[in-house]
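> below is the structure, and that's it, no one-letter string:
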């Protein structure tokens, strides 16, 4: 796991104060297409069995990355195991953007997925996503940090130096790639994106990191777990960029299912996640690079409370209908 020599910086009291105005357990804002009778902030499975979906082929999509083909191989063994567990064929769907993944879920073309941290609330509220798992280390610890990076010699040595310069975000739905850094820059440093510094949207953390390394972007907000995996694969090197800010820890990609899957099938899918043996697997080879070694149970209501708070601090609403 990558160890950086720069001091770790937590989101400041100023940012925490800004977030305090927003209730931590914000009310669910589900689309009118769904109901939440049990109050867990996610869509309930339909009570009418005729509305259950029981496809012969399950479609799985992992959160968008620079090269989806790499992750098709990473997930191949796990998806074969899911086939054994469910008795269904499972197909990897290489999505190119957060919007494409969300639209596929909402349109009923996606059954099992891993949504990135910031997209999970949109998937829950607008797509009926029911998250139940997240990757974690052997000891159960989990999470990643948002980092602001620049390239050596850029002249940007602190967050204040971003003023008047260019900074890349990933996508407006991303927690670490847009929402958290936007709240930080606005609340602590008085810097407004598009006004006090030029912005660009790269589409993914991989693209942002490579853009900084190649000097296409002067700075970027990224998830450090992605950078750690890229360094482990030799895509970039530790000295290719410098970290000028590190945030508090956030939850990672949420794994779950469409709300209207046959409940027995949804249970088998969940069993596949929690019974899969990581030892010697492609998942272990890839995600050990960011300290992850297993799937653990989560709830959207508890584990995504800080993400919802950041979203509301940024004025995010979910007008899905």
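Okay, I see it. Quick caveat, the model's predicted, so the values are computed rather than measured.
> from now on I want contacts and neighbour counts done on CA atoms only, so please keep to that.
Fine.
> just checking, what packs against the helix or strand harbouring residue 126?
Residue 126 is part of helix 120-127, with elements assigned from DSSP states H and E. With contacts taken as 3 or more Cα pairs under 8 Å, 6 or more residues apart in numbering; DSSP states H and E, helix 120-127 sits against helix 98-106, strand 129-136.
> just name the most buried of these.
strand 129-136 (a mean of 24; mean count of other Cα atoms under 10 Å).
> which residues touch residue 253?
Applying Cα atoms under 8 Å, 6 or more residues apart in numbering to residue 253 gives the contacts 63, 114, 115, 116, 117, 120, 134, 135.
> which one of the helices and strands packed on helix 120-127 lies nearest to residue 177?
Nearest to residue 177, of all the helices and strands packed on helix 120-127, is helix 98-106, at 12.1 Å by Cα to Cα.
> could you check how far whichever helix or strand comes after that closest one is from the centre of its chain?
Downstream of helix 98-106, the first helix or strand assigned by DSSP H and E is strand 112-115. Distance of strand 112-115 from its chain centroid, counting by Cα atoms, centre = their mean, to the nearest Å, is 10 Å.
> can you name the residues in contact with strand 112-115?
58-63, 123, 253-258.
> presented hereafter is structure B, for comparison with structure A:
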């Protein structure tokens, strides 16, 4: 009998397992569960997301014993769909995208942890116009939100505007979607729009990094606090892996030199457990704003 060279034997075994997985209706990656596939809503430039994730990914590899792979996506909806179709295992969601994922997965998506900062998150309204000093001054002006599915760059600012009896679609001269928080700042600074809104964390980072000219662009209003970002897993991920991921995040400590860079890039002082119930307010706001049917 002719022997099959080792590389070919390995390839045939891999193909056989892949075929079996396909027959079972499950992707090969889900069968193996030796790679943790992670993604994040693209609320900043792709290069920035990769930079922020690199040390965290290495840390999660060490803590879980799994290879960690970052899966970039083009928009917010793609992250929700990737988790729902089991193409990724772990996702960095905003509050609204978590609500969308919960609905899309029939309630099986599991939010594991959030930063302490996410339990009291805010959005900043910014302008470079001398004629804007309050939300009421936005009437008749051009305005930029972030991405349509952004919690802090669209949903919650729109909701709080409605509490001030402002409807952007009727009261503003024009409404644009920049696609990301840093892009919103660029829109305002370049004079493409009169004002915009973005999450407080990205605003603070851009100010610290001197990537915004604060002699021109200023904050003129801040939203009340709300729950926002979290790390969510697909509900059928092995509970032991879920526990390892949770414990890895809860162990992170900025006072630990080995964790300092991770926490700084994540703009976190501490990670804490979270639960789906925390996002009921976000879901109610989305219904009130007409963004969920």
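Looks like it arrived, so ask away. All of these numbers come straight from a predicted model, not from anything done at the bench.
> need the TM-score between these chains.
After superposition, the two chains reach a TM-score (TM-score structural alignment, normalised by the length of the second structure) of 0.80; 260 aligned residues with a Cα RMSD of 2.3 Å.
> coming back round to it: CSV for the helices and strands packed on helix 120-127 of the first structure, including distance to residue 210 of the first structure?
Shown next, in CSV, are those (distance: least, Cα to Cα, whole Å):
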stretch, distance to residue 210 of the first structure
helix 98-106, 19
strand 129-136, 25
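> residue 87 of the first structure is nearest to which of the ones you listed?
When these are compared by Cα to Cα, strand 129-136 sits nearest residue 87 of the first structure, at 20.5 Å.
> who's in contact with the helix or strand where residue 260 of the second structure lies?
Using DSSP H and E, residue 260 of the second structure falls within helix 257-266. For helix 257-266 of the second structure, contacts defined as Cα under 8 Å, 6+ apart pick out 52, 53, 55, 56, 252, 253, 254, 269, 270.
> give me the stretch of the first structure that the helix or strand following that helix matches.
Later in the chain than helix 257-266 of the second structure, the nearest helix or strand by DSSP H and E is strand 271-273. The alignment of strand 271-273 of the second structure onto the first structure (TM-score structural alignment) covers residues 295-297.
> now do stretch 51-61 of the second structure
Per the alignment by TM-score structural alignment, stretch 51-61 of the second structure matches residues 73-83 in the first structure.
> thinking again about what came up before, looking at the helices and strands packed on helix 120-127 of the first structure, which is closest to residue 316 of the first structure?
helix 98-106 (15.9 Å).
> packing partners of the closest one?
Looks like helix 98-106 of the first structure contacts helix 120-127 (3+ Cα pairs under 8 Å, 6+ apart).
> the helix it packs on: how far from the chain's middle?
Between the centre of helix 120-127 of the first structure and the centre of its chain there are 12 Å (Cα atoms, centre = their mean).
> show me where the stretch 1-150 of the first structure has its strands.
Under the criterion DSSP state E, counting those that start in this stretch, strands of the stretch 1-150 of the first structure are mapped to 57-62, 89-92, 112-115, 129-136, 144-150.
> right, and residue 118 of the first structure touches residue 176 too?
Yes - counting by Cα atoms under 8 Å, residue 118 of the first structure touches residue 176, with 7.4 Å between them.
> what does residue 196 of the second structure align to in the first structure?
Under the alignment (TM-score structural alignment), residue 196 of the second structure maps onto residue 220 of the first structure.
> now do residue 74 of the second structure
So, by TM-score structural alignment, residue 74 of the second structure is matched to residue 96.
> can you pull out the helices in the second structure?
Using DSSP state H, the helices of the second structure run over 6-23, 28-32, 46-64, 76-84, 95-104, 156-163, 168-171, 181-189, 200-208, 239-251, 257-266, 280-288.
> same question for the second one: list its buried residues.
By 16 or more other Cα atoms under 10 Å, the buried positions in helix 28-32 of the second structure come out as 28, 29, 30.
> who's in contact with the first one?
Each residue near residue 28 of the second structure by Cα under 8 Å, 6+ apart is listed here: 17, 18, 21, 22.
> how close does it get to residue 91 of the second structure?
Distance check for residue 28 of the second structure against residue 91 of the second structure: by Cα to Cα, to the nearest Å, it reads 19 Å.
> same question, the last one
Distance from residue 30 of the second structure to residue 91 of the second structure, counting by Cα to Cα: 15 Å.
> give me the neighbour count for whatever residue of the first structure lines up with residue 154 of the second structure.
By TM-score structural alignment, residue 154 of the second structure lines up with residue 178 in the first structure. If you count neighbours by other Cα atoms under 10 Å, residue 178 of the first structure ends up with 23.
> with residue 199 of the first structure instead?
Residue 199 of the first structure has 17 neighbours, counted by other Cα under 10 Å.
> OK, contacts around it?
The contact partners of residue 199 of the first structure, by Cα under 8 Å, 6+ apart, come to 166, 167, 168, 169, 193.
> so what does residue 248 of the second structure match up with in the first structure?
Alignment note: residue 248 of the second structure maps to residue 272 in the first structure; criterion TM-score structural alignment.
> I misspoke; the intended subject was residue 144 of the second structure.
Aligned by TM-score structural alignment, residue 144 of the second structure pairs with residue 168 of the first structure.
> before we move on, what about residue 102 of the second structure?
Mapped onto the first structure by TM-score structural alignment, residue 102 of the second structure lines up with residue 124.
> what's the neighbour count on that match?
Neighbour tally, residue 124 of the first structure, other Cα under 10 Å: 27.
> all good on my end, thank you.
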